[in-house]
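A.B. asks: Only the shape, not the letters, is given here:
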């Protein structure tokens, strides 16, 4: 917080600071022991009608009455993380998109519209990285028209909490009635420590998932489409640990793309959990990715998946940004 020469808190924000990272303090409660204060740090996404909206790193938006402010200032971007590789959001967004390719894709300026018959939001959402080349309202109408023509809901994949992310776009979408349905984390780590473990002869690696792998995979509703999406990517590998029957005890997928190795679909039969099989699968995939020249790892995990988050913490993964899927409002049928 800023202080004047007399030692009092000072407000150093104006509406011209919308879009910048800020730190504000407000009076949150008046009690018998005196006033209580709350500090908020994030991107100032709007300042209208006496209310400031600040988007935190997680994507949570905090509304603050202008009249409650006692101090505030613009603050520098978050320092680079000491753990893991350095990367911007646009680099990771495009790498993760190449690792989960749709059946159909179209460009709108720098934006990428993606469709895969409804199989996962990631493959059926617009990736709005860069400039669409037209005003935002026109771009969003085109997005809605494009998905409507394919009998799909219109989704936009956005992000918060890292260099090049899209707090302002999130605010613009919400102002237009788009609703956030899902949020998750994209985490990154150095690849070498993940592969630094002895070989496990039980792990079978291959270029295609196979029927047994797909039998373990939890998203089996659209198997033909799923197989096409799963097999697409720069250099795709599938890992399988056989179980007691036809269904594997554990599976995993990795896409090698330049310096990046992207992990997904790491799943373990409940009967075989707490035996280290998830780590075993990721180690085998990491070693193969290292052989192909990769040096950094990424993966995506939902915020409420405590077991997976704990595993990835132990493996050295740190959150790079939060990503979100916004669904377009229903259009009037009149």
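C.D. replies: Received the coordinates, thanks. It should be emphasised that the depicted structure is a prediction, and the values quoted were computed from it without experimental measurement.

A.B. asks: Going by C-alpha atoms from here, please, whenever you check contacts or count neighbours.
C.D. replies: Will do.

A.B. asks: all strands of the stretch 151-300 of the chain, in order?
C.D. replies: 155-160, 179-190, 204-206, 236-241, 250-257, 260-268, 296-302 (DSSP state E, counting those that start in this stretch).

A.B. asks: May I see the ones you listed organised as a markdown table, with distance to residue 48 and mean neighbour count added?
C.D. replies: Shown next, in a markdown table, are the strands of the stretch 151-300 of the chain (distance: least, CA to CA, whole Å; neighbours: other CA atoms under 10 Å):
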| stretch | distance to residue 48 | mean neighbour count |
| --- | --- | --- |
| strand 155-160 | 21 | 26 |
| strand 179-190 | 20 | 20 |
| strand 204-206 | 55 | 16 |
| strand 236-241 | 48 | 24 |
| strand 250-257 | 43 | 27 |
| strand 260-268 | 41 | 23 |
| strand 296-302 | 32 | 21 |
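
A.B. asks: Below is an additional structure, to be compared with the one above:
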């Protein structure tokens, strides 16, 4: 907190600091006995009618009455990472987007509108990097029209928690009634430690194509031709399979997209009867070794907030959260932008 020369806490933020990362202390109106204050760190997304709105790293918004402020200051927008490869949000957003390429896309200024007949929101949402080239309401109207013409709901993917993420856009979407449906995190880590774990490479079969056996284990049933195009898209895609007792259904599978220095892991699925046997680690290790052979040195993956098992595994393998991302769906009704 900001402390004056006289030793008093001071509020050193104003409405001019909207869009900046701040740290504030505020009074708790109805808190536990003995607790008078609470601290909040995040991006100041609005300050209207005596109420501040701060978006935390995880994407949650906190509303604080101006009258409850005790102290506040602007803080660095991107605290130094303690471990893992250094990377900007924009770099990771573009790399992860290339790993889930849509079958159709169009530019709206610097935004990319992506569609793949509803297979995964990552390929059926707007990636809003930069300026759409028109006022926001006009851009959102165009987005709704573009997806509506394809019989798809309109989604915008936003991110929070790192330098260059879209807390302000997220707040604008919420103010217009757009609804957050999914929140997940993108984690990063060094690649070599992943390759050093797991079983022997001979336990895993690597292929450039997702065959019928791989698809039989994939959690999304009835994979369409469009889904196969998305799964197979990317700069250098590898599919891993661990054979199971049933010749037609593997014990475990995984997918990796190698893109320059990055290796992106996804679709790591294990037979429920074979879990806790190290198969997920074995699959990722085999894919990591291949990615190292292609020159990659860093790794990324996406994991949902409520997947405690996967989060524990990835943390053990050296991954850590870089930023959160959220998919916002357009509100119902013709009049909403």
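C.D. replies: Ah, there it is. Computed from a prediction, not measured in an experiment: that's the story for all the values here.

A.B. asks: Once they're superposed, what TM-score comes out?
C.D. replies: The TM-score (TM-score structural alignment, normalised by the length of structure 1) is 0.97; 334 aligned residues with a CA RMSD of 1.6 Å.

A.B. asks: Redo the strands of the stretch 151-300 of structure 1 as TSV? Include distance to residue 62 of structure 1.
C.D. replies: As requested, the strands of the stretch 151-300 of structure 1 are arranged in TSV below (distance: least, CA to CA, whole Å):
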stretch	distance to residue 62 of structure 1
strand 155-160	14
strand 179-190	15
strand 204-206	46
strand 236-241	41
strand 250-257	37
strand 260-268	32
strand 296-302	22
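
A.B. asks: wait, which of those strands is closest to residue 82 of structure 1?
C.D. replies: Smallest distance to residue 82 of structure 1 across the strands of the stretch 151-300 of structure 1 (CA to CA): 10.7 Å, for strand 179-190.

A.B. asks: How about the contacts made by residue 55 of structure 1?
C.D. replies: Counting by CA atoms under 8 Å, 6 or more residues apart in numbering, residue 55 of structure 1 touches 42, 43, 44, 45, 61, 62, 160, 167.

A.B. asks: hey, where'd the helices end up in the stretch 201-334 of structure 1?
C.D. replies: All helices of the stretch 201-334 of structure 1, identified by DSSP state H, counting those that start in this stretch, fall at 210-216, 223-231, 277-291, 306-314.

A.B. asks: my read is residue 138 of structure 1 is in a helix, agree?
C.D. replies: Yes: looking at residue 138 of structure 1 with DSSP: H, G, I helix; E, B strand; the rest coil, it is inside a helix.

A.B. asks: What's the local residue count around it?
C.D. replies: 12 (other CA atoms under 10 Å).

A.B. asks: what's the answer for the one 5 residues further on, then?
C.D. replies: Under the neighbour criterion other CA under 10 Å, residue 143 of structure 1 is assigned a count of 22.

A.B. asks: looking at it, it is touching residue 124, isn't it?
C.D. replies: No: judged on CA atoms under 8 Å, residue 143 of structure 1 makes no contact with residue 124 at a distance of 11.2 Å.

A.B. asks: list residues touching both of those two?
C.D. replies: 113, 154.

A.B. asks: Tell me how far residue 43 of structure 1 lies from residue 74 of structure 1.
C.D. replies: Counting by CA to CA, to the nearest Å, the separation of residue 43 of structure 1 from residue 74 of structure 1 is 9 Å.

A.B. asks: more neighbours, these two?
C.D. replies: Taking other CA under 10 Å, residue 43 of structure 1 and residue 74 do not tie; residue 43 has more neighbours (28 against 20).

A.B. asks: tell me the contacts of the more buried one?
C.D. replies: 18, 19, 20, 21, 22, 54, 55, 56, 167.

A.B. asks: doesn't residue 74 make contact with the third one?
C.D. replies: If I follow you right, that is residue 20 of structure 1. Yes: if you go by CA under 8 Å, residue 20 of structure 1 and residue 74 touch, sitting 6.7 Å apart.

A.B. asks: Which pair in the contacts of residue 43 of structure 1 has the greatest spatial separation?
C.D. replies: So, the contacts of residue 43 of structure 1 by CA to CA: farthest apart are 18 and 56, at 13.9 Å.

A.B. asks: Is it correct that residue 62 of structure 1 is in contact with residue 53?
C.D. replies: Yes: applying CA under 8 Å as the test, residue 62 of structure 1 and residue 53 come out as touching, 5.6 Å apart.

A.B. asks: for structure 1, which strand is longest?
C.D. replies: If each strand of structure 1 is counted by residues according to DSSP state E, the longest one is strand 34-48.

A.B. asks: what comes up buried for the next helix or strand along the chain from it?
C.D. replies: Once strand 34-48 of structure 1 ends, the next helix or strand along the chain (criterion: DSSP states H and E) is strand 51-55. Neighbour-count burial for strand 51-55 of structure 1 flags 52, 53, 54, 55 (criterion: 16 or more other CA atoms under 10 Å).

A.B. asks: And the third one, what's its match in structure 2?
C.D. replies: Under the alignment (TM-score structural alignment), residue 54 of structure 1 maps onto residue 54 of structure 2.
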